[in-house]
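**Student:** sequence unknown, structure follows:
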C-alpha cells in the first residue's frame, strides 16, 4: 500500500512526486526569511552586495576565477558564448538531446548548431564531435546531462587541438568533480542554471556564467546589462537585460553550503535504484564524484508500459527529453536526426524516476519494489 492523503471527498492515493520543493525548502524557511528581511531592509534589489557575495562564494567553492550572475540558465548559455566571442554565422558543435536550451541560445546569437551524437552516458561523444569540425567551427558546447559529466579530458584536448572555445553547460551538474576539477572549471567558459528544481535551486529563475579569463568576465558583465560601459552608455552588443537579483542571490547563498550533502544524498538514492535490476530496464552508471544524480533516468523499450505500472504503484515519472532537437516542430530536420542514431534511439526509451534528497527510505524502497515487480506489460 502506498501512502494516503485525506481529501474532502474521501481518501485518495498520494503519488511519490518527481520532485518536492516544499519538502526541500521547509527546513530552510527561517534562514530564507532572514535573507528576505535583510534584502528588504537594505532596499537594494539589483546588482548589489548579495549578488557580489554569492558570485565570490560560488567561484571560490568550485575553483573558478570569475562568476557572473544572470537572470536564468538559458541567458547564461547565450551570454557565455557571446562573451567568448561566438558570433552570427559561427558553427557550434553540441549534443542533440539536452532539451534544446543550448540551441535556443545559439538561435538568439545567429550561430549555427551542428549536432554530434552521444555516448553510452548520453553525453556528447568526443569522437563524433571531432568528425563534425569544419573550417567554420568556433566552439563546442558540452551539456553534462542528468548530472553525469561528459568526458572532459578528451573534449578539452579536442578543443585545444583545433583552437575552439569549449563551453560547459553545467545546469544539471553543479558540484560534480572529474579528475579533481569541478564541472565548469574545464571549459573556457561555463553556464549554470539555478531553476528551482536544480541541485542548487533559487526561489525563481536565476543563472550564472563562470570563466577563468578576466576579459571574458568583463564582457559578460557588460552584456548582462545592455552592453553598458557606464550608465546609459552602450558600447557592446547585442546585449541583454539579464541580472540575478539580490533576493535570489541571498536565497542561493543560504543553500550553497548545503549542496555537497544534497548531492551525496542524491547519489545514495541513485545507487539504491541501480541495485533494483530488471531485464527490461537499463540503469545509468551511478559511481564516481562526476555524477550528482540531478535526474535518475532509466531506459526501456517498453517505456509507456513502465510509466503506467509506476503510476499504478503511486510513483510519478517523466521524460527528459521526449524529442531530440532536430525532431522539434520548430526545427524538424530528418537528415540530422538520422545522423545521431544513439541520441534518437534513447529519446524513445528514457524515463525519469523521482530522485531528490528529501525522498524517505520508505519511498525509495517503494520505487525499487515497483521496478522489480514490473511484469513488462
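**Tutor:** Right, received. Where do you want to start? Please read these numbers as outputs of a predicted model, since none were measured by experiment.
**Student:** contacts and neighbour counts: CA atoms only from here.
**Tutor:** Fine.
**Student:** ok, now which ones touch the residue nearest to residue 225 when sequence neighbours are not counted?
**Tutor:** Nearest residue to residue 225, sequence neighbours excluded (Cα to Cα, 6 or more residues apart in numbering): residue 241, at 4.9 Å. Residue 241 makes contacts with 223, 224, 225, 226, as judged by Cα atoms under 8 Å, 6 or more residues apart in numbering.
**Student:** which one of those has the most neighbours?
**Tutor:** residue 223 (26 neighbours; other Cα atoms under 10 Å).
**Student:** just checking, what packs against the lengthiest helix in the chain?
**Tutor:** In the chain, with assignment by DSSP state H, the single longest helix is helix 259-274. Packing contacts for helix 259-274, counted by 3 or more Cα pairs under 8 Å, 6 or more residues apart in numbering; DSSP states H and E, involve helix 361-373.
**Student:** neighbours of residue 271, how many?
**Tutor:** Residue neighbour count, defined by other Cα under 10 Å, stands at 18 for residue 271.
**Student:** state the distance from it to residue 365.
**Tutor:** 12 Å (Cα to Cα, to the nearest Å).
**Student:** likewise residue 311?
**Tutor:** On the measure of Cα to Cα, residue 311 and residue 365 end up 15 Å apart.
**Student:** what do you get for residue 224?
**Tutor:** 45 Å.
**Student:** A strand includes residue 190, no?
**Tutor:** Yes. According to DSSP: H, G, I helix; E, B strand; the rest coil, residue 190 belongs to a strand.
**Student:** just checking, it touches residue 75?
**Tutor:** No. Counting by Cα atoms under 8 Å, residue 190 does not reach residue 75; the two are 11.7 Å apart.
**Student:** just how off-centre is stretch 306-323 within its chain?
**Tutor:** Centroid separation for stretch 306-323 versus its chain: 20 Å, with Cα atoms, centre = their mean, to the nearest Å.
**Student:** contacts only, for residue 69.
**Tutor:** 51, 55, 206, 207, 208, 209, 243, 244.
**Student:** here comes the other one, which I'd like you to weigh against the first:
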C-alpha cells in the first residue's frame, strides 16, 4: 500500500463520530450560511490566538486577498513578498490589483530574508506579506519596525503556521491582519475549503465583513465596492470548531514525528548532502510539512516510489517568479538565487498527525537504504 505524504483517513476514523455530529448539527439548525457555526468558530479561533476579531472566508487565497483590500491595497500599489511560496499567495496580491515584489529567502530556514526588504521598498509599496512557511515564523520584529518606519501594512500569510509561535507570540498576531487557510492538509484543516482573516483592528474587521458579503452590511444593499462572495461554509465552520480543540494535540504529534525523523536520519546529515529542517531560534515549529533537501532529490523521490511505494512531495518545485503565468512581472531567472537553488533540492517527507510509528519507521528505513545506494 502506498505511503502518502498526507492522508486524512486514519484521523477521520478516530474522529468520525464527532465530524458526523458536526454535519448533523448544521443540517438540523435551519441555517446553512453565516449562521451560529461560523459565528462560534470566529469567536473561538480569535480566542485561541488572543486576537480581537476573526472573519471566516471561503479559502486561504481569498483570505490574503480580502485582508489586503481591507488594509487599503489596490491597483497601482506594490506588495513585498517571497517567491518561495504556494502560488495562491501571489495570486491573491495580483487579485487585489497590486504588483507583487519579491525578495529572496534565507537558505537555513527557507523564510523571507527580512534584511533584503528595505531595499525593495518604493513610493508605491503599500504592504508586506511575510509567509510563515512550512510551519515556522518569519523574523517579525525587524519587519514590523521597517513597516512602521514607512507606513506599511503587514499582512501575515499563516496558511502553514496554525499554532506556530515566535518568542511566545502566535503566528497571526504580529501584523495588522493575518490570513489563514483551512484546506484539508493544513495543521488545522477542514473537510473542504475554508479560510479566515484575523485582526485587532476594528476598522479592518468591519471592512472584511463587508468584503466577504458582496460589499453589503444589510441584505440587498451594497455599501462599497469591491465586494465578493467569500463566506466560510457553516458545515466546515462547525467541523473546524470540533477540530480546534485538538489543534495543540495535532501540533504535538507533528513535532513528535519530526523528532523521530531527526533521530532516525540525523547521522546521515552533512552540508551538501542530506539536510533536515532547522528551527530558527525563538521559533516553535509546527511542521506543516517536513522539508529536507539533497542535491539528488529527484533520484531519491524516484527510488522511494519505485522500490518502497513511498510517495513524496516538493513544496515547491517552481518558484512563483519562474512560472509562465507570472511572466508579466518581468522578474528574471537568477534574480532570487537562494529561492531558485532550494527549488532544485527540497522534498517533503510524509507528515500528518495520524502517521503511525510503523509508517514513520518505513520512511526512515527506506530513505536510509536509498541514500546508501546513491
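**Tutor:** On my side now, so go ahead. Quantities reported herein were computed from a predicted structural model and do not represent experimental measurements.
**Student:** on that earlier part again, among the contacts of residue 69 of structure 1, which are in helices?
**Tutor:** Going by DSSP H, the helices hold 51, 55 from the contacts of residue 69 of structure 1.
**Student:** among the contacts of residue 69 of structure 1, which lie within strands?
**Tutor:** 207, 208, 209 (DSSP state E).
**Student:** counterpart of the first one in structure 2?
**Tutor:** Right, residue 207 of structure 1. Taking TM-score structural alignment as the criterion, the aligned counterpart of residue 207 of structure 1 in structure 2 is residue 195.
**Student:** wait, its match sits on residue 232?
**Tutor:** Yes. The pair residue 195 of structure 2 and residue 232 qualifies as a contact (Cα under 8 Å) at a distance of 6.8 Å.
**Student:** of these two, which one has the most company?
**Tutor:** Using other Cα under 10 Å as the criterion, residue 195 of structure 2 and residue 232 rank with residue 195 on top: 28 against 24.
**Student:** spatially nearest residue to the counterpart of residue 228 of structure 1 in structure 2 (excluding sequence neighbours)?
**Tutor:** Mapped onto structure 2 by TM-score structural alignment, residue 228 of structure 1 lines up with residue 216. Excluding its sequence neighbours, the residue lying closest to residue 216 of structure 2 (Cα to Cα, 6+ apart) is residue 222, at 4.4 Å.
**Student:** now do the contacts for the one you found.
**Tutor:** Residue 222 of structure 2 neighbours (Cα under 8 Å, 6+ apart): 214, 215, 216.
**Student:** redo the residues you listed as CSV? Include secondary structure and distance to residue 207 of structure 2.
**Tutor:** Shown next, in CSV, are these (DSSP: H, G, I helix; E, B strand; the rest coil; distance: Cα to Cα, whole Å):
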residue, secondary structure, distance to residue 207 of structure 2
214, coil, 11
215, coil, 8
216, strand, 10
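**Student:** same list, the residues you listed, but as JSON lines with distance to residue 3 of structure 2 please.
**Tutor:** Putting the contacts of residue 222 of structure 2 into JSON lines (distance: Cα to Cα, whole Å) gives the following:
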{"residue": "214", "distance to residue 3 of structure 2": "43"}
{"residue": "215", "distance to residue 3 of structure 2": "45"}
{"residue": "216", "distance to residue 3 of structure 2": "47"}
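**Student:** coming back round to it: what's the match for the residue nearest to residue 225 of structure 1 in structure 2?
**Tutor:** Residue 241 of structure 1 maps onto residue 229 in structure 2, by TM-score structural alignment.
**Student:** roughly how far does that match sit from residue 278 of structure 2?
**Tutor:** On the measure of Cα to Cα, residue 229 of structure 2 and residue 278 of structure 2 end up 40 Å apart.
**Student:** could you do residue 203 of structure 2 as well?
**Tutor:** Distance from residue 203 of structure 2 to residue 278 of structure 2, by Cα to Cα: 38 Å.
**Student:** now do residue 106 of structure 2
**Tutor:** 12 Å.
**Student:** same check, this time on residue 208 of structure 2
**Tutor:** 36 Å.
**Student:** more crowded one of the two?
**Tutor:** Neighbours per residue (other Cα under 10 Å) separate residue 208 of structure 2 from residue 278, with residue 208 holding more: 29 against 13.
**Student:** what residues are up against residue 252 of structure 1?
**Tutor:** So residue 252 of structure 1 contacts 54, 200, 201, 202 (Cα under 8 Å, 6+ apart).
**Student:** just give me the match in structure 2 for it.
**Tutor:** Aligned partner of residue 252 of structure 1 by TM-score structural alignment: residue 240.
**Student:** go on, residue 174 of structure 1?
**Tutor:** So, by TM-score structural alignment, residue 174 of structure 1 is matched to residue 162.
**Student:** just residue 145 of structure 1 next, same as before
**Tutor:** Under the alignment (TM-score structural alignment), residue 145 of structure 1 maps onto residue 133.
**Student:** who's in contact with its match?
**Tutor:** Taking Cα under 8 Å, 6+ apart as the criterion, residue 133 of structure 2 is in contact with 85, 110, 111, 158, 160, 161.
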